[in-house]
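In: After the sequence you'll find the predicted model.
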Amino acid sequence: MSEIESTGPIGIFDSGYGGLTVFKEIHKYLPRYDYIYLGDNARVPYGTRSFETVYEYTKECVFKLFDLGCNLVILACNTASAKALRTIQQHDLPAGKKVLGVIRPTSEVVDQFTKTNKVGILATQGTVNSNSYVIEINKFHPEIDVFQHACPFWVPLVENNELNSEGAHFFVQQDLEQLLGQSADMDTILLACTHYPLLLPLIKKYVPKGINIISQGELVAKSLVDYLNRHPEVEEHCSKNQTLQFFTTDNPIDFNSKAEIFFGKRIESKFLKVST
């Protein structure tokens, strides 16, 4: 069967667990579709790796999802979206295949949340270094000033389920002070890493009232709904049997135990081998 004739699941890719927070929202808004989630846990973290390495790892995993029948893949990872998406879209896509990221959908609508046009970005070092959010937001909304801060300890805090630990309080308060110190008029903070929504209750404790805190999951989900409505030629090749499959490049037992924190329910994953 040719690519044009075939239907298949929507692929969701992340370097680890964080993309499950985006997947949870996508599934809530689009429950009829089939999905395959792939976490590259064996090679995490992506946030500190070079552009070339992130590109190679992301490309390999995207093509694994293509091999599993996906015609549309969502990079539910800010680092992969920042460092690999554009190159894959421009140079690597087979006919009939599409890959989308999480940065553009968020950047397009950020103006709806700010009145002062001062927006803060909390992200991994890799996403900050890429300047992707500054570039994308300024492309859509040149009137907005963007301030960035990297939070290298937040991902390990989340993955070790230390969401309310003494260390979490210390680093969240410290990083927020450093971000907010860049502008007295900042009224919006974007959590530009898919792990960070799990720290939201703690983040709210250290952010002054009146500042909007934006998580990406719902924005990406709504953007995907709109994309499928606008692109029936893509939508008709997405199968609709309400099935969910989960794959990890690491130990499935470890993945299952942590994934519930992000996805909100128990899952059963399978191992998928990648080059090391």
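Out: Looks like it came in fine.
In: CA atoms for contacts and neighbours, from now on please.
Out: Noted.
In: Am I right that Ala80 falls within a helix?
Out: Yes: judged by DSSP: H, G, I helix; E, B strand; the rest coil, Ala80 forms part of a helix.
In: With Ser6 as the reference, measure out to it.
Out: Separation of Ala80 from Ser6 (Cα to Cα, to the nearest Å) stands at 27 Å.
In: For these two, indicate the residue with more neighbours.
Out: Ala80 (27 against 15; other Cα atoms under 10 Å).
In: Please tell me I have it right and that one contacts Thr58.
Out: Yes: the criterion here is Cα atoms under 8 Å, and Ala80 meets it with Thr58 at 6.4 Å.
In: which residues does Pro105 contact?
Out: Counting by Cα atoms under 8 Å, 6 or more residues apart in numbering, Pro105 touches Leu219, Val220, Ser223.
In: now those as a markdown table including distance to Thr114 and secondary structure?
Out: Supplementary listing: those in a markdown table, determined by distance: Cα to Cα, whole Å; DSSP: H, G, I helix; E, B strand; the rest coil:
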| residue | distance to Thr114 | secondary structure |
| --- | --- | --- |
| Leu219 | 15 | helix |
| Val220 | 18 | helix |
| Ser223 | 19 | helix |
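In: so which of those residues is the most crowded?
Out: Counting by other Cα under 10 Å, Val220 has the largest number of neighbours within the contacts of Pro105, with 24 neighbours.
In: circling back to that earlier point, so which of the contacts of Pro105 would you say is closest to Ile74?
Out: Val220 (9.5 Å; Cα to Cα).
In: take the one below as the second:
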Amino acid sequence: MQTGFSSLAGPIGIFDSGYGGLTVFDKIRELMPRYDYIYLGDNARAPYGPRSFEVVYRFTRQAVVKLFEEGCQLVILACNTASAKALRSIQQLDLPQWDPKRRVLGVIRPTVELMDSMSKSKHVGIVGTSGTISSCSYQLELAKMF
């Protein structure tokens, strides 16, 4: 894979713990229609929200491995809980060993960036699973922006 998303070899993988990530998938496909996609929803083990960091990390890691095995060079975690509880560990611990050219991205940072552009008052509300909220991931990202 060369640098830059315009030269991605293989489909873009999108993962969620269930069906909710289909809204993310639809928007990504609308913005980038020339790519192929693989959507993986872990409906059998949903919801991820009340599960521990370790369990969410293990389940998310398994999904990322599966999508990489299917040829994805980029995987987007369309699940807030997976983004909050597993993304950093996968990026820092796993990707350097697997293939440093591959990427795994989450939805929290882009969501916060969108909040910044949409909120004139800089007051926002966040609704999420107990796992997402207790991780403080949104609060940490919001603190960087505001």
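Out: Everything's here; your move. Keep in mind that what you see is a predicted model, and the values were worked out from it rather than measured.
In: Quantitatively, what TM-score do the chains reach?
Out: The TM-score (TM-score structural alignment, normalised by the length of the second structure) is 0.90; 139 aligned residues with a Cα RMSD of 1.6 Å.
In: can you give me the strands for the second structure?
Out: 12-16, 37-41, 74-77, 103-105 (DSSP state E).
In: And the alignment partner in the first structure of Gly128 of the second structure, how far from Cys77 of the first structure?
Out: For Gly128 of the second structure, the aligned position in the first structure is Ala123, judged by TM-score structural alignment. Distance of Ala123 of the first structure to Cys77 of the first structure, computed by Cα to Cα: 11 Å.
In: Comparing those two, which residue is more hemmed in?
Out: Counted by other Cα under 10 Å, Ala123 of the first structure and Cys77 do not tie: Cys77 has more neighbours, with 30 against 27.
In: those helices in the second structure, which residues are they?
Out: Per DSSP state H, the second structure carries helices over the ranges 22-31, 53-69, 80-85, 87-89, 95-98, 108-118, 130-135, 137-145.
In: just so I know, which of those helices lies nearest Asp42 of the second structure?
Out: helix 53-69 (8.1 Å).
In: okay, and that closest one goes to which residues in the first structure?
Out: Residue span in the first structure matched to helix 53-69 of the second structure, by TM-score structural alignment: 51-67.
In: in the matching stretch, what's buried?
Out: Neighbour-count burial for stretch 51-67 of the first structure, with 16 or more other Cα atoms under 10 Å as criterion, is recorded at Phe51, Val54, Tyr55, Tyr57, Thr58, Lys59, Cys61, Val62, Phe63, Lys64, Leu65, Phe66.
In: Comparing that stretch with the second structure, how large is the average distance?
Out: Aligned to the second structure and superposed, stretch 51-67 of the first structure gives a mean residue distance of 0.3 Å (mean Cα distance after the TM-score superposition for the first structure).
In: Tell me which residue is most central in the second structure.
Out: Leu77 (2.0 Å; Cα atoms, centre = their mean).
In: mind putting the strands of the second structure in TSV, distance to Tyr48 of the second structure included?
Out: TSV is the format used below for the strands of the second structure (distance: least, Cα to Cα, whole Å):
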stretch	distance to Tyr48 of the second structure
strand 12-16	9
strand 37-41	12
strand 74-77	13
strand 103-105	18
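In: so of those strands, which one's packed in deepest?
Out: Comparing the strands of the second structure by mean neighbour count (mean count of other Cα atoms under 10 Å), strand 12-16 ranks first with a mean of 27.
In: Mean distance between that one and the first structure after superposition?
Out: Compared with the first structure after the fit, strand 12-16 of the second structure shows a mean deviation of 0.3 Å (mean Cα distance after the TM-score superposition for the first structure).
In: which residues touch that strand?
Out: Strand 12-16 of the second structure is contacted by residues 21, 25, 35-42, 63-64, 67, 72-79, 82 when judged by Cα under 8 Å, 6+ apart.
In: what does it correspond to over in the first structure?
Out: Taken onto the first structure by TM-score structural alignment, strand 12-16 of the second structure occupies residues 10-14 there.
In: how far does that stretch sit from the chain's center?
Out: Relative to the chain's own centre, stretch 10-14 of the first structure is displaced by 10 Å; criterion: Cα atoms, centre = their mean, to the nearest Å.
In: so what's the closest residue to Ile121 of the first structure other than its chain neighbours up against?
Out: Spatial nearest neighbour of Ile121 of the first structure, chain neighbours left out: Gln148 (4.6 Å); criterion: Cα to Cα, 6 or more residues apart in numbering. Taking Cα under 8 Å, 6+ apart, we find Gln148 of the first structure in contact with Gly120, Ile121, Leu122, Ala123, Val128, Leu179.
In: what's the answer for Gly18 of the second structure, then?
Out: Contacts for Gly18 of the second structure (Cα under 8 Å, 6+ apart) come out as Gly41, Asp42, Asn43, Ala46, Pro47.
In: Buried ones only from those residues, please, as a PyMOL command.
Out: Selection command for PyMOL covering only the buried members of those, criterion 16+ other Cα under 10 Å:
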select buried, resi 41+42
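In: Could you dump the contacts of Gly18 of the second structure into JSON lines with distance to Asp116 of the second structure added?
Out: Formatted as JSON lines, those follow (distance: Cα to Cα, whole Å):
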{"residue": "Gly41", "distance to Asp116 of the second structure": "29"}
{"residue": "Asp42", "distance to Asp116 of the second structure": "31"}
{"residue": "Asn43", "distance to Asp116 of the second structure": "32"}
{"residue": "Ala46", "distance to Asp116 of the second structure": "30"}
{"residue": "Pro47", "distance to Asp116 of the second structure": "28"}
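In: just the contacts of Gly18 of the second structure now: which is nearest Phe146 of the second structure?
Out: For the contacts of Gly18 of the second structure, the nearest to Phe146 of the second structure is Pro47 (30.8 Å; Cα to Cα).
In: All set, thanks.
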